[in-house]
Structure formats: C-alpha cells, structure tokens
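1. I need the structure of the sequence given here:
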Amino acid sequence: MTTQSTQTAATEPQHGAEIIVPLNRLKASDKNARKTPHSPATIEAFAASIKAKGVLQPPVVEIERNGEGAPTGAYLVTIGEGRRLGLRLLAKRKAIKRTYPVRCIVDAENDAHEISLDENVTRADMHPADQFEAFKRLAEERGYGAEEIGARFGVSAHVVRQRLRLGAVAPALMQTYREGGLTLEQLMAFAVSEDHDRQEQVLGMIGPHTPAYAIRRVMTETKVRADDPRARFVGVEAYAEAGGAVLRDLFTEDGGGWLEDASLLDRLVIGKLDGLAEEVREREGWKWAEAYPDFPHGLGLGRVYPEKVERSPEDEAAMTALAEEYDRLISDNDSAEVLPPEVDARLEEIDAALQAFGDDHAYRPDDLARSGVIVTLSHDGVARFERGLVRLEDALPEPEDEAPEQGREDAGDAEATAPATSGVASGAAEADEGLAPLSEKLVLDLTAHRTAGLRDALAADASMALTVVVHAFALQVFYPPYDQPTVLQLRLSLTGLERFAPGVCEGPAGRRIADRSEAWATRLPNEARDLWAVLVDMSGSDLLDLLAHCASLGVNAVRDPHDRRPGAWAQAETLATALGLDMTGTWTATAASYFGRVSKARVMEAVEEGVSKTDADRLAGMKKADMAEAAETLIAGKGWLPPLLRTAPPQVADAGEEAASPNEDAYPFAAE
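-> Below you'll find the model as predicted:
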C-alpha cells in the first residue's frame, strides 16, 4: 500500500495519500451510497463540531476526471459528505473562507460506491445511554453549561438539558435501558424527577409494557401539576416566592411541570381565598363570609336573591338622558380613530355619573344582614363568589296560617302545599280501610311497573319532558337541597328496575324503551367526543325527542321503603295525570303479577271492581292458588288496575274557563 504523504492538489496524488484540498474544490459524488439528503439539524451539528474542534476525520475523496480521463483539479467526496456540507455552511456564514484547506484521504483503488456503502453499513452508532452519560461527563469534568455544549455539538441547549437529565438517572435505570428493559420514552418518564430512590422504587413496580404516561403519573403522584386550578389561582411565581420547589418536565412540548409542595400550595390557596372573603364581606356588607376550596354542599344553605332597585322618576329620567348622550357621542365619533379629548372626558364623566346611581339589582338590607358569601375555587382557577347564602338559624320562620310569600326563597313551598295524593289515588287510600296493607315487595313491584309506564309515556311527550327537566333544574338552582319535590333524578342516575320487578324490562314499556334506545344508538356517534358535532346539526324536534328519551330514563317513582321520597312520590302522581298515563297497555293483572301475591280480600275486591260482585262472591270458598287463577281469567281484558297503577283524571276547569291541554302552545318550536 502506498505510504501516506502530504501533497498539494497540483500533482496527481497516489492511493492513500493525505492531501490538502481547498473547500471550493470539493464536490458531492454521485457514487455516494447515501441518497437521502442530510437533515438541516445534522448539517448544523457537523458545522458546530468543526467550528469547535476542526475536521476530526478527513473525508475520503477520488479525483474528478473529464471525458478524456484527465484530472479536472476537483475532488469528489466519497466518504464525508456531511462534513463537506458542514464546512460549506460555515463558509456561507463567513466563519471560514471558501478556499478553507481541508485535509483529505485519496482512494484511487477501491470502488467509490462500495466504500461509501461500507462506511454507512459497518459502523455502529453509539448507544444513547453512552451519549447521555458522555454529555453529563462534559458538564461535570469540563464545567460546560448546556449552551456551550450545544454550541460545540450543534444542538439546542434544551436538547442538551434533556440529555443531561437522562444521563443523571439512577444507575439501575440506565443499566436496564442499556439491556433493552426500558424504552427511551419510559426512561424519559422516569427522568421527570431526579429522585433516584423514587426512580428505583417505581422501576420495581412497573412491568415491561407500562406506558410512559403511566410511569410519569406515578413519578409525580404526590406533586401538583402546574396547570392545576390551585396553581393557576395562586400563581407559580407566588408559590416559588413562598419557598415552593417546581419540577419542570424537560420532555414535553409545553415544558409543563409540577409543584412539589402540595401542602404549601393548599395553604396559599386558603390564605388567598380567606383574604377575598373578608374583602367582599367588608365591601358589600354581608353578615358573614367564608372560604372553601370546594363548595360545601352538605351545609343545607338557603338562598336569597337581589331585587330590582326601585328608582324615582327623576333618577330614571336622568339615567336615560345620560345613556342617550353617551350613545350619541359614540355614534357621532364612530369614524374617528382617536376620540377628541373633550369627547373622551365627557364620556368618562357620564360613566362616573351612571355608576353613582348604583346597580339595577341589589340585595335588600335585611337580607344582607342575615346572609353571607362563600368564596370557592372554580375549575378554571379563579375565585367564585356565591352570594346570598342563608344559614339554617338565619332563615325566616315559616308563616303558620298564611300562604308563603312568593318570589323569594319560600317560592318553592307551592309544591309542598300540593296534596300527596289526589283523585282516584286518594279514593283508593280510603277504600283500603279495613283491608290488610300491600306487602313492601308488591309495592316495589307495582311502582316499578308504574315507573316504566311513566318513562314510556314521558318519552312520547317531548314538551312535557322539557317541563320536567326545567322543573327539576329550577328546584336545584333556586331552592334549598332539602326541598326537592321532583320525580326526576336529574343527574340521570339510571336506576335499574329489574331488581325491584324482575322482567319489567321485557314488558311492553320496557321493550319500547329498549327499542327507542337502540334507534338512538344507531344515530349517535360511537365516540363521545364526536357527539357535540352531531347534536349541533340536529333539528330542534330531534333534539327535543332525544331530550325526552334521556330525561325519561332518569325517572324513578319506585316506592322503596329504604329510600323514602314522599315529595317525589307525590310528584309522580302529578306527572302521571299531566301525561295522561294509561297503564292498561303496559301492565296486566295475573296470578303471578298480582293475585297470587295479595290477600284473598284484595283478590275479591279486584274481581268485584273489574267484573261484578256476583263473580267475586263465587270465589269466596276457593283456596288461594285457585282463587288467583280464577281471578286472572275473570279480569282478563277488563283493563282493571290496582290503585297504585291508576292515574287520577285532570281537574275540571271552572265554568267559563277553557280547559287547555297542558302542552298546548307551550313550546311552539317543538314541531320544528
């Protein structure tokens, strides 16, 4: 092999010779096996490395020849195209001259394409773990910061910080990563914290396929995310000023982090809320003000509301004149980019004058004197003020023999004054005198069927369903939690009826409900995130029908002795009457459904009501099982219902008044 010697490009060099070639005489070779262009980041890294350390590895070149085989004076780079591009980038930036001398090795014997391929195939990349630890060593031994290391290797300081963090993980994690027991994503999840003990503890807890997000969650489970409402409310800067440490995640795009001292953060939240509560109490004159991280729903607080401020005719006229002048000035100067100083000054005067009149709505002084404010933290990280809350001991006493005052916190008492039963239901109660009461199990069974019937009927009346929903919403928004006389389980607690009455879902109402659910399921998207787009394009009538179906599934009129809700049971009667519920198409009295589960006296009563007294008397001497079967035969097709399943007729309107349907003209948009 030819001995290497330093030559110039003036004479034709021999194979293996080390020569100096001006940069502008180095060209890309079409025999280079790497056809995919180098990325800008790779070229940047070459340029940074060359600028800091020079060309560490000489490019391998071959002599360029013309069509006649004579040297052209240029050289084709067979190995080292990335270095050539890095040098050209430095020349473009005027960091070096275009004629910068480049040390090269001449290959005049081997096939240029083969050695280019060999260079890329036979080399082994450094394991990332070695790279991470090498960066860490540079920082520790040479004292280089992230910016300087990045400049020497052509990467950003942020990337360097990531590699330094990865290089600083617990040795056990790094070894597991080298052996293939951890992926890079998993290692980055561990590196979110620099606590080696915690890293090794979590390593022993996870399996080989644990996703990175799960590891990151476990690593930070005792910390608070920087986008947590508490952190946004207090502010990360204020938390840090109070001595709290912040853990930054170097491996997410937004650089999110965690606040490590949750107890300190909670103290700061309460302190800030307390300050806001005291401030609003003094400024607005409430009897009391308290701060809570979350609203204390269990306190059973009542509520008062602001009322429209009554103003004198003179004040009304003055406010109207000021408002009209304000609008006129704005209109007259609408085209002006900058308001004239005299106009701007006058607008400020008008605004101050209007504010001097106070708000249009205000709390009465006596309400302020007995109610207060609760300040809580909302889900979006801002303080929420709940005003006008009344403690139980501050509530006004109920008038004993007078109708309750309407329009304030006692407005909901109108519901409470409604009779618990009416019409046929009341008559049935009177008729039960002298008879043994129904068993709890039968009451559950019958009212479960009644509930299925109510659900089915409500689903068929979208306007009434809307009324039911609005009624329940209003009860929860405007009335105390102990006064909720509604049959609707507004949170849509979908109570299964099968445990009360096996087979109810296979009955007529149950099947109609199931068919309706299936029909809607085929129309709605499979993914919840896609539902909104579908509903936005849905017609008003379809939306109401869907509302009716969903609301109907929240109805619970089951008379469970372990869940006594007399207000709801009374409302079930009211709703059944309003819907015109007819249970004869939903439930049939048979030996299994009713007659075999009640006393003989009740069987005979049913036959007497549904058929005749004569037929009832014929059953008197029968055994219970025979009587139940005979009653089923006699009652069949008669439409008889036990009192619990009967619907009271609507009250007859007074003479001269038109008895309109409860749904008539109530919702003109329902037919859209």
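2. from here on, just use CA atoms for contacts and neighbour counts.
-> Fine.
3. could you pull out the strands for the stretch 151-300 of the chain?
-> Ranges of strands within the stretch 151-300 of the chain are 224-225, 246-248, 257-259, 288-291, based on DSSP state E, counting those that start in this stretch.
4. this one next, for a side-by-side:
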Amino acid sequence: MNDQSNIPVTLEEIPFADLHISDLNPRKVVNDTSIATLAENIRAYGLIQNLAGFRDETGVGVVVGGRRYRALALLQDNERFQIVTVKMAPDQATAEYWATSENAQREALHPADEIQDFGAMEKRGATVADIATAYGATEAHVYRRLALAALPCPVIDALRSGDISLSNAAAFTISDDEKLALEVLENVRGHGESDHRIKKMLKPDAVKNSDRRAVYVGVEAYIEAGGRTSSDLFADEVLIDDPAILDELFGKKLADASGALIAEGWKWAEPINDSYIGWYQIDEMKLARIYAENGDLTEEQGQEYDALAELAEGDVLDEEGQAKLTALQLILDGTFTDEQKAHAGVLVYVDRSGKVQCETGLIRGTDKNAAIDAGVLTKSNHAGSTGTKSPISNKLRIDLDRIATGARQHAVLRDPDLLLALLAFQLSGKSGYTSVFGLHKDEVANTPTTEMAGYKLDERLTKTTQPAKFGSDMGRVFRAYKAKGPAFVMEEITRHLAKLLTVDEDLGAVIDKAVETDIRENFTPTAANFFGRVGGPYLVNLWCELLDLTEDHPTATTFAKLTKSEKAEKMEALFRDPELRKAHSITEAQAKRIDTWLPEGMA
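-> Next up, the predicted model:
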C-alpha cells in the first residue's frame, strides 16, 4: 500500500480492558520509571495524543502508542481513563504502516527549543514540578534547563546554530556577567573549545569546592568569612569565587594545627603549603629523623590484630572493626616520648583529599648536637658537603659499606621473626620499589677486600652450603633436606635471609633500632683495613680528635713526625692495645669515644 493520502480516519471509544499491545507494535523495550512519569503527565493533562489500533480476534491491538497504553494501565483506578479514544486502522496494511512510521519519523525537540520553552513555562507561572510532569522529565533536568534558559539569547542562538555544543552552553551558566559571557562567546564560537577552557575564561581565578584547600577550610567557614560562591549545576559543584579569602583561611587553619602540635610538646611545627612531602624535601631541609618508641601488643591483642588484619585484606572489615584495627596499629607504631618531642618537630601539610597530615620526628640542624647529647639522636657518620675532597677513597668506601652491611646482617640474626616479616613485606609487593633482600643470583657482599682483618661475623654468615653433585636426583636431595626437620629449615631460612639483607637508609634505620645494630661489635679499625688506606694528615687530625690534643701538643707533634705506616700501626694500637691506652692516660670519655668511633659514612 503506497498511497496513504486517502486513508479513512475512524475514532472509536474503546474500553481499556479491550485493548492490548499488538504484535505489530515495534516497541518491545520500555523503561518502567519513564512509564510512571508519563502516567503522572497523563493524569495531570489528559491523553493529548490518541492511541492507534487495529481490531483482531482478541480485541483491539495497539499499534501506535505502546508507552501511552502502559501508562494508562497505571491509571485504571481513575474512571477518566477507563474509556480510551483510539484511532482505528481500516486494514492490517495500514496498521503496519502506522506502526513503523510513528517511531521512525519521531524527532525530539532541539535542546535550544526545549530550553526556551522551559523558560517560557516558568514565566507563565509553572512550577518546576509542573514542567517536569509536562515534559516527563526529572526535576533535576528541569533545574538545569532553566539555568540554561537564563543565559543571554546569543548563547542560546549559538547553540541552535551549532556554533557551540550543549555542554559548552552549560559552561556559560557559571557567570552572571553578560558582557563577559558575550565576549567569551565570540572567542569560542565555532572553535570547538572545551568546557573547561570556557569556564576558565569566564572565571579564571575560581576554585572548585573539591580543591583540597576548600575541603580543609570548609565552604561554610569560607562563606562566613565573606567569601562568594557560585554553582555549576551541570558539574554538581560549587565554585569558590574569592580564592584570596580561601588562601587566608587555609593558612590560618594550618597555622592553628601547627600551634596545637607545639602545645602537645613538639619543639616546633612548620606548616607547609604543598600537598605532599617526600624524602627529598626533608633531605633538602637538612632534617634528621627519629622514630617513635615501638609499642607491644599483648598476646590477646596480637591475636585480635591478626584476625582484623585478615578481614581488612579481604575487604570485609566493618567500621567498628576498622576502628579497633586502627587503635591496635597505633600501639604497634608506638609513640614519641616527651624527651623526643622536646628536641624534634613536625612538618604539617594538607594532602590532595583535604586531610591534614604530619611528618613527625624531624630534627633541625641547629638542634642535632643537643639531641645527640640527650641520646635522642644517634650521631651521623656521613660526611658533610664541605666542598673538599673526601679522605675516604671510593674503594675504601665500598669496603666500609660492605662492613656496615655485614654488621646489620649479623645483628638481624637475633630476630628471625623480623626477617620473615621483612621477607613477606617484599614478597607481598608492599615495599614498592624498595629492595629488602637481594633475592637474585648475585650475592650481597659483606666481606671487604681485606678479608676478615679486624672484622668478624657470626659463622652462619660465612659458612657455605655444599651444592648437590651434578646429575643428582633433585627430588631425593630435597626430601633428604626437608627430613632434617622444621627447626633446621627455620635456621636455614634465618641464615640465608640474613645474608641477603640489603635495604635503603630509612628502612635500615628501622631495622638497626629493632635489632640494635652495632658496627663496632663486628669491626675494629686496623692498619690493614682502614688506617693504612687513608692519608697521613687525616690520621694526625683523628689522633688529636680522639685524644683531645691541640696541634702543637708534644704528643700530637710526635705522632705527626711518624711515617704513614707507623701512624697506621700507632692508630691500630690505640684501638686494640690496653697498654698503649694506659701509657697515654686515656680517660673514660676518650676510651668511649675510641670504642664507638666509626669512619665517616658508616651508618
């Protein structure tokens, strides 16, 4: 049937109970929420457009108006909708044509037309709810369209002509300055500018309420201080229009937080404007770090901690459990003593999420000597940057590093549980790019080129394991190895993990504190391993430093006249020979200085 111009139009009043959705109706998928919204529209304004149907054996099948039919089904408690006017098709061919044409030819309003109609309805007195019902839209959609309706007409015209997109038009709603809006419109018309770019042109200084400063200060506090805001309905955010006021409030609140920390006993607290403080910043500020005194959990608390941690790993820990886990973690992390706080300070900053964070336990350069004297800070043996060549050669530096590594490995043998925890730490990936163990084919060197002169380690770190013979049955070898029992296996794990230990300075400090690493327990400077490998002037200065001598003191001048090898031997005797110490009337303080002295750069 091609000629549809003379189709006879018949309207019939049909009881709703006699209607059904025809198989010819192409709409099979519907949204229940939109049907309910349409029902409210029909309840308020009536059925504006009739259904179209075709009579079949079971009644009248609806071929056009499937959504309207479903909406009417929700209104059958109202007599007004129990009889429905239906436009009837004279034959099946016409019904098929109507069913296809109705959906294929439907065209939604252009957004610009809808926006202006929303605005016109509001001016006529329609409420947001009225407009939402009339259009079958949500009230949130109506509010956004009304915000667009308030834009200057040239902006809406540009939307209608396609010079800007709908989201571009939405970006203009953040500004009440019509003159500026029209200037920006001319700059962006037809250029495909981003919404973000348009917003920055309209309000270059505005800050979002999601900015860390706004989150920390609070929008309400900002408004109370006289700050202005504007809303971006389309991005569901508030814009801070007076960033200077926000910065002032942010600085004051951060300063107050710093003051509160000083009131808690810290020597100083410095507010930092950055959103993150890394090790490099602490290093640039020449700050030393100390750590809180470790806390211990009771056996019962330890069991509870393990159970809660397991739940947390599985993301099934509730809020109460998280609070308990946090409290137990605080105990484990330990607390700073009053004496530590009296020498140290805090860097205070606000992170990207708007939460205040603290880098605690930091000691300024001017406070380091006092902290060392108080026993709060261990004296650093690293060479300062003096601009002069270090007396420690590179080869000697490597040997000293190996000795320090060996001493740490030696000390960590005392705590197998710590080693296993460190292993889990690295294997789990929680250590990130920080290496904990030398888990590769290369051995972690802990023996200097001078071998064991003046240097001793636990024999577990020096003994070797005889490998299985070439061609051996590895299954049989392993079964025999395993049969030695759990105690043997744990001893082997402890021994080999200790030999593989190699960490960075920060983690090394934590380990050293836990196991009380003492390099001098393993290493005594000798002519072979140190004194014979540095220059004569260095030895003269060290001799005077250790014995509290001036350069012109007879003991100092006598030492200076010795050959380099004689100086080295004399220094070794000072460290190892009680008779020499007695001959030089070494005081208790000098003896302690000699017994704890280490070359620069050894941790």
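5. what would the strands of the stretch 151-300 of the first structure look like in CSV with mean neighbour count and distance to E133 of the first structure?
-> What follows is the strands of the stretch 151-300 of the first structure, written out as CSV (neighbours: other Cα atoms under 10 Å; distance: least, Cα to Cα, whole Å):
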stretch, mean neighbour count, distance to E133 of the first structure
strand 224-225, 21, 29
strand 246-248, 18, 21
strand 257-259, 22, 24
strand 288-291, 21, 50
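6. in CSV, list the ones you listed along with distance to L392 of the first structure.
-> Shown next, in CSV, are the strands of the stretch 151-300 of the first structure (distance: least, Cα to Cα, whole Å):
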stretch, distance to L392 of the first structure
strand 224-225, 36
strand 246-248, 43
strand 257-259, 39
strand 288-291, 14
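7. so which of the ones you listed is nearest G381 of the first structure?
-> Each of these has some distance to G381 of the first structure by Cα to Cα; the shortest is strand 224-225, at 12.5 Å.
8. among the strands of the stretch 151-300 of the first structure, which is nearest Q162 of the first structure?
-> strand 246-248 (11.1 Å).
9. which strands or helices does the closest one pack on?
-> strand 257-259 (3 or more Cα pairs under 8 Å, 6 or more residues apart in numbering; DSSP states H and E).
10. what about the strand it packs on, how far off from the second structure?
-> Compared with the second structure after fitting, strand 257-259 of the first structure deviates on average by 3.1 Å (mean Cα distance after the TM-score superposition for the first structure).
11. where exactly do the strands run in the second structure?
-> Listed in chain order, the strands of the second structure (DSSP state E) span 10-15, 19-21, 51-56, 59-64, 83-88, 207-208, 229-232, 237-240, 268-271, 288-289, 345-350, 356-363.
12. can I get those in a markdown table with distance to D442 of the second structure?
-> Formatted as a markdown table, the strands of the second structure follow (distance: least, Cα to Cα, whole Å):
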| stretch | distance to D442 of the second structure |
| --- | --- |
| strand 10-15 | 89 |
| strand 19-21 | 77 |
| strand 51-56 | 83 |
| strand 59-64 | 79 |
| strand 83-88 | 87 |
| strand 207-208 | 52 |
| strand 229-232 | 59 |
| strand 237-240 | 55 |
| strand 268-271 | 44 |
| strand 288-289 | 32 |
| strand 345-350 | 40 |
| strand 356-363 | 36 |
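13. quick check: which of these is nearest to G406 of the second structure?
-> strand 288-289 (23.6 Å).
14. how about the strands of the second structure, which one is nearest E492 of the second structure?
-> With respect to E492 of the second structure, and counting by Cα to Cα, the nearest of the strands of the second structure is strand 288-289 at 34.4 Å.
15. how close does the closest one sit to the first structure?
-> Compared with the first structure after fitting, strand 288-289 of the second structure has a mean deviation of 5.3 Å; criterion: mean Cα distance after the TM-score superposition for the first structure.
16. and that strand, what does it pack against?
-> strand 356-363.
17. residues in contact with A132 of the second structure?
-> 138-139, 141-142 (Cα atoms under 8 Å, 6 or more residues apart in numbering).
18. for these, which two are the farthest from each other?
-> Between any two of the contacts of A132 of the second structure (Cα to Cα), the greatest distance is 6.5 Å, for T138 and V142.
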